[in-house]
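> only geometry, no sequence info:
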């Protein structure tokens, strides 16, 4: 019985793999035309489809929208009962139907034509009514469904989804859509935070910056480290310019030598020319630098070299950068 499960699964995967491979020959003039129509669109791409095609259509619409092509899904049945008002002549309609003759989709075709919205179809039947009415038809026909009964949409929905991804990626590439553009569409995700969050957004600034004068005694510098809670303090001269840094690691190394913490000035034990990061750099860059240097905190400066803040690993963790 176990072998039967495995054989059935492998057969399904093989059939769907063949369906995807067959799409290579379908990236043709119709595909190029579809891309050109969408790139010329002044509105949005409105995706529609019934049943499983509708589910796939929702995913395609979401992928288009998150990769630089404004898009949304409209249920064709609801379109006939008011939602057609969501479509304008400035939009492009992407209609999905494996048979190319889905009644709910065909019902709204004359109205789409009347408003002047270009139509692109994805069908498994290039000779269907839907395909013939479209400015470009993307052929997603398959030799067979992975379902052994040949009934449940399996290979056909996979091929349609892959064709939709190919369309979205081709458009993304032509638009010059960048990783930062993608992040703006996903500000709540970890990728968005890594690509959008700047050091200045999460750093400690003003009175929250751990800072002591260079003639401060070691014991008072330790009080500043404890008070500010960043595991380090910056050291500044009389002009307020940073001249060094003293960290928990520096403390461990200092205690290996006999000295009077009440009399030793911090400038004698601090690390000079310590690593810093610019306030306008990505928080993800701060994380990378800390990982490379095996440190837990960084002073933050502006492009004029002035001390403006401090950041540590906990800040990055709290912000969701890690």
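Yep, that arrived. Since this is a predicted model, take the numbers as computed values, not measurements.

> From here on, just use CA atoms for contacts and neighbour counts.
OK.

> Please, where are all the strands along the stretch 51-200 of the chain?
For the stretch 51-200 of the chain, the strands defined by DSSP state E, counting those that start in this stretch occupy 71-73, 92-97, 119-123, 136-139.

> from the chain's centre, how far out does the third one sit?
Using Cα atoms, centre = their mean, to the nearest Å, the mean C-alpha position of strand 119-123 is found 28 Å from that of the whole chain.

> adding another structure so you can compare the two:
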């Protein structure tokens, strides 16, 4: 039994490695064939004042949906239109301001071929991904990008495998070239992904997650230590800001500072005689309310602290936050 399983596993692994090798070779060959036509395709899409309409049947259509999504999330407005549905009304989604990107390994898909003359009649530029530069799709296209592969990874050389991998890789290359040409930055990406971790990191500001108003623990320098401890307990942040009469931050006092005060004074000092000004840590780390929340997280990590005070441009206290606030906002 174990020998049979071992032999089966050996064959499965061999098939997997051969598939990966064939597809890697297809992508490598594709990279070697890139020429000025790729730059023409990029320029064509950059000049588009409407949307890039991606279309394709079957497995090429699945690749097209992914490419449309990648383009849209990286600064190039795009959508997918199914070629069969286009013949039944969805062709109205395409406007003269658009560019059509057709994907077909054979270039002879009936559904796609049926709408090509209509696309050309509208005067809409057409970019083609095809494995046959002499195909119907290629003949109608303004720019043809050759996605031909030597063979499919399928042992029968039938199922689209290496060819769709080549289409996918070329689509990614096109999207990356476009985002670079547009000067698309990380914060632009974040605006397209507000629900993702990058979006939260680049779009969430300290003001979005900080405690404010009466939720911020604060005392003046003359408040007795016991009053300071009551403020800390009531607000539940494990610390309190120490401010002057105008609200300017003078210091901070934390649970850790309390332990250190007790260890330092022992029985030699009546703790009730101490004031907030006596025990505070002066010149604490602060952050602006308009800073990114991730900057506050970086400051806390670098300083090895778990909470930070938030100030305005005059140094007045406006809020506070701790690591739990950042975790709830999924910034860290």
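Now that the structure is in, tell me what you want to look at. From a predicted model like this one, the values you see are computed outputs, not experimental measurements.

> ok, back up a step: now distance to residue 51 of the first structure and mean neighbour count too, for the strands of the stretch 51-200 of the first structure, in TSV please.
Putting the strands of the stretch 51-200 of the first structure into TSV (distance: least, Cα to Cα, whole Å; neighbours: other Cα atoms under 10 Å) gives the following:
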stretch	distance to residue 51 of the first structure	mean neighbour count
strand 71-73	13	21
strand 92-97	9	28
strand 119-123	14	27
strand 136-139	19	26
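
> In the first structure, what residue corresponds to residue 235 of the second structure?
Under the alignment (TM-score structural alignment), residue 235 of the second structure maps onto residue 228 of the first structure.

> List the contacts of the closest residue to that match other than its chain neighbours.
The shortest distance from residue 228 of the first structure to any non-neighbouring residue, by Cα to Cα, 6 or more residues apart in numbering, is to residue 210 (5.7 Å). Residue 210 of the first structure sits next to 224-225, 228, 230, 232-234, 310 when contact means Cα atoms under 8 Å, 6 or more residues apart in numbering.

> what residues are up against the residue nearest to the spatial centre of the second structure?
Centroid-nearest residue in the second structure: residue 198, 4.5 Å away (criterion: Cα atoms, centre = their mean). Taking Cα under 8 Å, 6+ apart as the contact definition, residue 198 of the second structure lies against residue 190.

> Could you do residue 102 of the first structure as well?
By Cα under 8 Å, 6+ apart, the neighbours of residue 102 of the first structure are residue 50.

> What's the match for it in the second structure?
Residue 102 of the first structure maps onto residue 109 in the second structure, by TM-score structural alignment.

> Tell me where the stretch 1-150 of the first structure has helices.
Here the stretch 1-150 of the first structure has its helices, by DSSP state H, counting those that start in this stretch, at 2-21, 29-39, 51-66, 76-79, 103-115, 129-133.

> which position in the second structure aligns with the residue nearest to residue 228 of the first structure?
Match for residue 210 of the first structure (TM-score structural alignment): residue 217.

> Please report the distance of that match from residue 4 of the second structure.
For residue 217 of the second structure, the distance to residue 4 of the second structure equals 69 Å [Cα to Cα, to the nearest Å].

> Aligned to the residue nearest to the centre of the second structure, what sits in the first structure?
Superposed on the first structure with TM-score structural alignment, residue 198 of the second structure falls opposite residue 191.

> how about residue 123 of the second structure, what's its partner in the first structure?
In the first structure, residue 123 of the second structure lands on residue 116 (TM-score structural alignment).

> Burial check on its match, number of neighbours?
Neighbourhood size, residue 116 of the first structure [other Cα atoms under 10 Å]: 14.

> tell me the contacts of the nearest residue to it once chain neighbours are set aside?
Nearest non-adjacent residue to residue 116 of the first structure, counting by Cα to Cα, 6+ apart: residue 89, 4.9 Å away. Contact analysis of residue 89 of the first structure by Cα under 8 Å, 6+ apart lists 112, 115-118.

> one step back: would you turn the helices of the stretch 1-150 of the first structure into TSV with distance to residue 150 of the first structure?
Shown next, in TSV, are the helices of the stretch 1-150 of the first structure (distance: least, Cα to Cα, whole Å):
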stretch	distance to residue 150 of the first structure
helix 2-21	11
helix 29-39	27
helix 51-66	15
helix 76-79	25
helix 103-115	21
helix 129-133	23
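
> These: which one's closest to residue 254 of the first structure?
Among the helices of the stretch 1-150 of the first structure, helix 51-66 comes nearest to residue 254 of the first structure, with 52.6 Å by Cα to Cα.

> buried stuff in the closest one?
Judged by neighbour count using 16 or more other Cα atoms under 10 Å, the buried positions of helix 51-66 of the first structure are 52-66.

> same deal with stretch 275-289 of the second structure?
275-277, 279-281, 284-289.

> Read off where that stretch ends up in the first structure.
Against the first structure, stretch 275-289 of the second structure falls on residues 265-279 (TM-score structural alignment).

> So which residues make contact with the matching stretch?
Contacts of stretch 265-279 of the first structure (Cα under 8 Å, 6+ apart): 198-200, 214-218, 221, 235, 243-246, 250, 254, 286, 298-303, 308-309.

> follow-up on the earlier one: nearest to residue 124 of the first structure among the buried residues of helix 51-66 of the first structure?
Nearest to residue 124 of the first structure among the buried residues of helix 51-66 of the first structure: residue 53, at 11.2 Å, using Cα to Cα.
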